[in-house]
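Undergrad: Quick one: sequence plus predicted model below, questions after.
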Amino acid sequence: MNKKDNFKYKQTALITGAANGIGYELAYIFAQNNYNLVLVDRLEGKLQEIAQNFQEEFSISVKYIVKDLSKATSPEEIFQELAQDNIKVDVLVNNAGFGTYGLFNETSLTDELEMLQVNLVCMTHLTKLFLKNMVEQGKGKILNVSSAAAFQPGPLMAVYFATKAYVLSFSEALANELEGTGVTVTVLCPGTTKSAFHERTGMADSKLVKGKRMMDAATVANIGYHALMNGKTIVIPGLINKLMAKSVRFIPRNLVTKIVRNMQEDK
């Protein structure tokens, strides 16, 4: 039985941004639970290594697709490649995303347009492409990775916070639309998490991050996975993050924005 045939006999999870952090940890959990995997990322070497290790350790099939999700053509290319291989996606995990840090007037327009493409457009496009078959089959699950940043404006990361607010709003609305179809949508909203994200964005020295205890990516992924399996719509890992997300409803918006600005600053 060849690799393509193997995908017929187990459920398959597609995970974007699967080479590192929460995406990798989610892939590991799905592999442990006997899912075949489709892993998408730009880092070909990491994907090759993960695919080989998971196939040997868990006796599953792993297909990896090397894509730059900031390219507008990537979602359709992923969809068509899987259609050609007759691979049906049972669980879609839209995890890929990145941020930029600094005053909007000074940050890179190129970087922010690519962020919008990855964090918003690609997620929406992939969901549109794979959702139709899920609804037709009467089953399926979608996990969109947002952030605790989704619940308030974020000075010094204005575009990133706004993208995560979109992910939250989109996911909640879609979950409502899909009630009774057998398809569920879960949105994962973690707070600051141990990963290379903070170094990449340049905010490692901010008051929000420096010297703070952070939840590790494996714990966040585990919480997100179980919420997804239980059909929960919104999951916010960590009591403090839950309280902060709820408290912003009762604080004037201008004050919330000032508080976030203070937390984001590096001095």
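TA: Received it, and whenever you're ready, just let me know what you need.
Undergrad: going forward, measure contacts and count neighbours with C-alpha atoms only.
TA: Will do.
Undergrad: Quick check: residue 187 is in a strand.
TA: Yes - counting by DSSP: H, G, I helix; E, B strand; the rest coil, residue 187 is part of a strand.
Undergrad: tell me the contacts of the residue lying closest to residue 155 once chain neighbours are set aside?
TA: Closest residue to residue 155 apart from its sequence neighbours, by CA to CA, 6 or more residues apart in numbering: residue 261 at 5.2 Å. Shown in contact with residue 261 (CA atoms under 8 Å, 6 or more residues apart in numbering): 154, 155, 156.
Undergrad: Please tell me how far residue 261 sits from residue 4.
TA: Counting by CA to CA, to the nearest Å, the gap from residue 261 to residue 4 is 50 Å.
Undergrad: For residue 233, see how far away the residue positioned nearest the centre of the chain is.
TA: Centroid-nearest residue in the chain, with CA atoms, centre = their mean: residue 95, separated by 1.9 Å. Using CA to CA, one gets 16 Å for the distance from residue 95 to residue 233.
Undergrad: And the helices in the stretch 151-267 of the chain?
TA: Ranges of helices in the stretch 151-267 of the chain, per DSSP state H, counting those that start in this stretch, are 158-177, 197-201, 217-229, 239-247, 253-264.
Undergrad: out of the ones you listed, nearest to residue 45?
TA: Closest of these to residue 45 is helix 197-201, at 19.3 Å (criterion: CA to CA).
Undergrad: What is the distance between that closest one and the centre of its chain?
TA: 16 Å (CA atoms, centre = their mean, to the nearest Å).
Undergrad: Same question for stretch 36-54.
TA: The answer for stretch 36-54 is 16 Å, by CA atoms, centre = their mean.
Undergrad: Other residues contacting it?
TA: 7, 10-19, 27-28, 30-31, 60-69.
Undergrad: Now intersect these with the strands, please.
TA: 12, 13, 14, 15, 16, 62, 63, 64, 65, 66 (DSSP state E).
Undergrad: Tabulate those (TSV), appending distance to residue 113 and neighbour count.
TA: As requested, the ones in strands among the contacts of stretch 36-54 are arranged in TSV below (distance: CA to CA, whole Å; neighbours: other CA atoms under 10 Å):
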residue	distance to residue 113	neighbour count
12	31	24
13	28	25
14	24	25
15	22	25
16	19	26
62	31	26
63	29	20
64	26	18
65	23	19
66	21	16
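Undergrad: any chance of the residues you listed in JSON lines, with distance to residue 214 too?
TA: JSON lines is the format used below for the ones in strands among the contacts of stretch 36-54 (distance: CA to CA, whole Å):
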{"residue": "12", "distance to residue 214": "31"}
{"residue": "13", "distance to residue 214": "27"}
{"residue": "14", "distance to residue 214": "27"}
{"residue": "15", "distance to residue 214": "23"}
{"residue": "16", "distance to residue 214": "23"}
{"residue": "62", "distance to residue 214": "31"}
{"residue": "63", "distance to residue 214": "32"}
{"residue": "64", "distance to residue 214": "30"}
{"residue": "65", "distance to residue 214": "31"}
{"residue": "66", "distance to residue 214": "30"}
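Undergrad: And here is the other one:
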Amino acid sequence: MEGLKTALVTGASRGIGESFARQLAAQGMDLILVARAEDRLQELAAELSAAHGVGAHVVACDLSVAGAANQVWAETERLGLEVDLLVNNAGVGRQGPFAELDHDFQAAMVRLNVDTVVEMTRLYLPAMRARRRGGIINVASNAAFQPVPYLAVYAASKAFVLHFSEALAEEVGPDGVWVMALCPGPTDTSFWNVAGLWQEQRGWMTPPEKVVSSGLRAFRRRRAFFVPGLVWAILAFAASRLGPRWLVRRIAGRFFRFG
């Protein structure tokens, strides 16, 4: 991507994060890959470095743990790496009634989906502004546009990411830094195994490669948020602008109640 040399991608070991790593490496960007699965990250880093001649560094870290963002930042500082593009992709969700889901898991979900996004942004944004060059892509969700019963915490966390990203785009765009929320609909990744939804039939879901390629095009066009896929974009617009909120949440609740 023009003017951007090094990208840091969280949740890079699989799914959307892995697709970001592959496509950014193919565009010639050096990479910093962050996730828990160190062996998988090392394998991916070696593959992309050999295939595209880019630098690829690995930071193995559980970003759902308090203080993890500082650990990542300290490692990039130690290595002397400047992050031009930050992709906050790591996230998790789980389907079920809020009152019955494990509290510790939901607390970790908020730390990963919300706190870590804010902290990573806080740590890497100042240098981007000082250079007057940089970008941040925060991966939200189509669920960000409406309340979603039985995915209550997950959807609320992604609504935060969407609004946070749009606000930052307005704040720091004049400083040469662009921020975008990527809001995909259901994507064919292992996310659904953890979420407990649609674990077998996924042929109707969007491939992560398509989500990322269209998302990067939207980022280059300076979109503050982007929903990949016409159908999902229409549904997001309808849910947030057209339907009565009581009806939207009723439909969403029936859709997600049984997975």
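TA: Thanks, I have the structure now. This structure is a prediction, so every number in the text was calculated from the model and none was measured.
Undergrad: Any idea what the TM-score is?
TA: Scored against TM-score structural alignment, normalised by the length of structure 2, the superposed chains reach a TM-score of 0.95; 256 aligned residues with a CA RMSD of 1.5 Å.
Undergrad: which one among the contacts of residue 261 of structure 1 gets closest to residue 91 of structure 1?
TA: residue 154 (30.6 Å).
Undergrad: count of neighbours near the nearest residue in space to the closest one that is not next to it in sequence?
TA: Nearest non-adjacent residue to residue 154 of structure 1, counting by CA to CA, 6+ apart: residue 161, 5.4 Å away. By the criterion of other CA atoms under 10 Å, residue 161 of structure 1 has 23 neighbours.
Undergrad: cool, the one 10 residues further on as well?
TA: Applying other CA under 10 Å, we find 25 other residues in the vicinity of residue 171 of structure 1.
Undergrad: Please apply the same query to residue 249 of structure 2.
TA: Neighbours of residue 249 of structure 2 using other CA under 10 Å come to 17.
Undergrad: what do you get for residue 189 of structure 2?
TA: Around residue 189 of structure 2 there are 16 other residues, counting by other CA under 10 Å.
Undergrad: Tell me the spacing between it and residue 182 of structure 2.
TA: Residue 189 of structure 2 is 16 Å from residue 182 of structure 2, by CA to CA.
Undergrad: again, but for residue 97 of structure 2
TA: Taken as CA to CA, the span from residue 97 of structure 2 to residue 182 of structure 2 is 26 Å.
Undergrad: Compare these two and say which is more crowded by neighbours.
TA: residue 182 (31 against 13).
Undergrad: To which residue of structure 1 is the more buried one aligned?
TA: Matched by TM-score structural alignment, residue 182 of structure 2 corresponds to residue 188 in structure 1.
Undergrad: Could you do residue 210 of structure 2 as well?
TA: Aligned partner of residue 210 of structure 2 by TM-score structural alignment: residue 219.
Undergrad: now residue 121 of structure 2
TA: Mapped onto structure 1 by TM-score structural alignment, residue 121 of structure 2 lines up with residue 127.
Undergrad: Just the element for that match, please.
TA: Applying DSSP states H and E as the criterion places residue 127 of structure 1 in helix 123-137.
Undergrad: Aligned against structure 1, show me the partner of residue 194 of structure 2.
TA: So, by TM-score structural alignment, residue 194 of structure 2 is matched to residue 200.
Undergrad: oh, I was asking about residue 74 of structure 2
TA: So, by TM-score structural alignment, residue 74 of structure 2 is matched to residue 80.
Undergrad: Just put the contacts of residue 261 of structure 1 in CSV and tack on neighbour count.
TA: Converted to CSV, those look like this (neighbours: other CA atoms under 10 Å):
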residue, neighbour count
154, 21
155, 22
156, 21
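Undergrad: could you pull out the helices for the stretch 1-150 of structure 1?
TA: 3-6, 21-32, 44-58, 74-84, 109-116, 123-137.
Undergrad: So which of the ones you listed is the most surrounded?
TA: helix 21-32 (a mean of 22; mean count of other CA atoms under 10 Å).
Undergrad: For it, grab the matching residue range in structure 2.
TA: Taking TM-score structural alignment, helix 21-32 of structure 1 hits residues 15-26 over in structure 2.
Undergrad: Centre of the chain to that stretch, how far?
TA: On CA atoms, centre = their mean, the centre of stretch 15-26 of structure 2 falls 12 Å from that of its chain.
Undergrad: same thing with stretch 42-55 of structure 1?
TA: The answer for stretch 42-55 of structure 1 is 19 Å, by CA atoms, centre = their mean.
Undergrad: for stretch 129-140 of structure 1, same thing?
TA: For stretch 129-140 of structure 1, the distance to the chain centre is 19 Å (CA atoms, centre = their mean).
Undergrad: Equivalent analysis for stretch 37-56 of structure 2, please.
TA: So, by CA atoms, centre = their mean, the centroid of stretch 37-56 of structure 2 is 20 Å from its chain's centroid.
Undergrad: So which bit of structure 1 is that stretch matched to?
TA: Against structure 1, stretch 37-56 of structure 2 falls on residues 43-62 (TM-score structural alignment).
Undergrad: What is the equivalent residue in structure 2 for the residue nearest to residue 155 of structure 1?
TA: Using TM-score structural alignment, residue 261 of structure 1 lines up with residue 253 in structure 2.
Undergrad: That match and residue 140 of structure 2, how far apart?
TA: Distance of residue 253 of structure 2 to residue 140 of structure 2, computed by CA to CA: 19 Å.
Undergrad: Settle this for me: residue 91 of structure 2 is touching residue 109, isn't it.
TA: Yes - between residue 91 of structure 2 and residue 109 there is a contact at 7.3 Å, judged by CA atoms under 8 Å.
Undergrad: For residue 98 of structure 1, which residues are in contact?
TA: Counted by CA under 8 Å, 6+ apart, residue 98 of structure 1 has contacts 115, 118, 119, 160, 197, 201.
Undergrad: The same query, at a cut-off of 7 Å, please.
TA: The neighbours of residue 98 of structure 1, taking CA atoms under 7 Å, 6 or more residues apart in numbering as the test, are residue 115.
Undergrad: quick one: what's aligned to it in structure 2?
TA: Residue 98 of structure 1 maps onto residue 92 in structure 2, by TM-score structural alignment.
Undergrad: quick one: contacts for the nearest residue to residue 15 of structure 1 once chain neighbours are set aside?
TA: Spatial nearest neighbour of residue 15 of structure 1, chain neighbours left out: residue 93 (4.7 Å); criterion: CA to CA, 6+ apart. Contact partners of residue 93 of structure 1, counting by CA under 7 Å, 6+ apart, are 14, 15, 16, 142, 143, 144.
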